[in-house]
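[1] fold the following for me, if possible:
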Amino acid sequence: MEALLRVTETVKSFRETRLSALRPVSEFFDHHRISKPADLNTATSRISYNTRYFSGNYGVIVGVLAVYALLTNWLLIISLGFLIGGFAAINKFAPEPLQVGDQVITQKTLYTGLFVVGIPLLWWSSPLGTFFWLVGASSFLILGHASLMEPGIESEYATVQEAV
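    Sure, this is the predicted structure:
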């Protein structure tokens, strides 16, 4: 029950911090503000401003791409489920050594068996390829959008600090 409360608190704090930074879709896809940057300095300043301004939207893009990457790699889902489920089952059902005939099966033995099967299965499912695809696709989309989108008029006032 306590774990459920922690999960709900985590989701609530995530919603308050990250999702509050979401900008409207009409602002994120405003085709009137799209233009080619004049030079590298302009592109760099746009990327710097837009990655902060649209950080919530970019987080959603990374999340959607991560879900897509998992859904298109079923073997990765199966291997992660096997490893995570194996850890949970061993912790829940085998906290004490188990006597089977003349053999004593301990948690260490069960974890070794889980790793002997799970690690090659995980390696075969190419998690590094999926990770690097996710990094590349996210970088391409985010940097492309951030460099092409002109900052709004509010960016001119972003450097002005309030007088106390």
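
[2] C-alpha from now on. contacts and neighbour counts both.
    Will do.

[3] in this protein, which spans are strands?
    Counting by DSSP state E, the chain has strands at residues 98-100, 103-105.

[4] would you mind giving those as JSON lines with mean neighbour count and distance to Trp124 added?
    Formatted as JSON lines, the strands of the chain follow (neighbours: other Cα atoms under 10 Å; distance: least, Cα to Cα, whole Å):
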{"stretch": "strand 98-100", "mean neighbour count": "10", "distance to Trp124": "31"}
{"stretch": "strand 103-105", "mean neighbour count": "11", "distance to Trp124": "28"}
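
[5] as JSON lines, these with distance to Leu75 would be great.
    Converted to JSON lines, those look like this (distance: least, Cα to Cα, whole Å):
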{"stretch": "strand 98-100", "distance to Leu75": "31"}
{"stretch": "strand 103-105", "distance to Leu75": "29"}
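
[6] another one to check against the first:
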Amino acid sequence: MEYVARVPETLKSFRETRLSTLRPTSEFFDHHRLSRPSDMNQAVSRISYNTRYFSGNYGLVVAILAVYALITNPLLLISLGFLFFGFIAINRFAVDPLQVGDQVVTQKSLYIGLFVIGIPLLWWSSPLGTFFWLVGASLFLVLSHACLIEPGVESEYGAVEEGGV
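    Got it, this is the predicted structure:
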């Protein structure tokens, strides 16, 4: 139960750290700043700057893609829910051994049953394919956006400040 007590402070720290780095959508989707980099050095420079500058937005893009991947793979969602809620149910309701007829059902046997059903169901729902799709789609979207968006004027001033002027 101590985990439940930490949830509000965890959400507050998440909001302060991650959500504070979100840039406005007008800046993130500014089509006036789109241009093709002239060479590889400029592309790497843009990727380096934009991944730091838009890190909150990119995290949100990856989270949206992850939710999309779960929604479009309902068997994966069902198998993850089965395992997650199975663990919760066993920990909450089956702490003591239970007598069913001549058999004694222990917490260990319930976990074995959960794994015997849940692991093949999870394997059949192809979590690795979904994971690699998520990695590939995220990399493609984040790197192409970071490469094509020109850094703003503030990046010029950041280089001057770092130079010790």
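
[7] any idea what the TM-score comes out to?
    Scored against TM-score structural alignment, normalised by the length of structure 1, the superposed chains reach a TM-score of 0.93; 163 aligned residues with a Cα RMSD of 1.5 Å.

[8] which residues does the residue nearest to the spatial centre of structure 2 contact?
    When Cα atoms, centre = their mean is applied to structure 2, the residue found nearest the centroid is Ala63 (4.6 Å). The contact partners of Ala63 of structure 2, by Cα atoms under 8 Å, 6 or more residues apart in numbering, come to none.

[9] without its sequence neighbours, what residue ends up closest to Val142 of structure 2?
    Using Cα to Cα, 6 or more residues apart in numbering and skipping the chain neighbours, the partner closest in space to Val142 of structure 2 is Tyr58 (6.4 Å).

[10] test my guess that that neighbour contacts Leu143.
    No. With contacts counted by Cα atoms under 8 Å, Tyr58 of structure 2 stays clear of Leu143, the gap being 9.7 Å.

[11] the more surrounded of those two?
    Ranked by neighbour count (other Cα atoms under 10 Å), Tyr58 of structure 2 and Leu143 place Tyr58 first, with 23 against 19.

[12] measure the more buried one to Thr10 of structure 2 for me?
    21 Å (Cα to Cα, to the nearest Å).

[13] kindly report the same for Asp39 of structure 2.
    Distance of Asp39 of structure 2 to Thr10 of structure 2, computed by Cα to Cα: 43 Å.

[14] who's more crowded, those two?
    For Asp39 of structure 2 versus Thr10, the count of surrounding residues by other Cα under 10 Å is larger for Thr10: 12 against 8.
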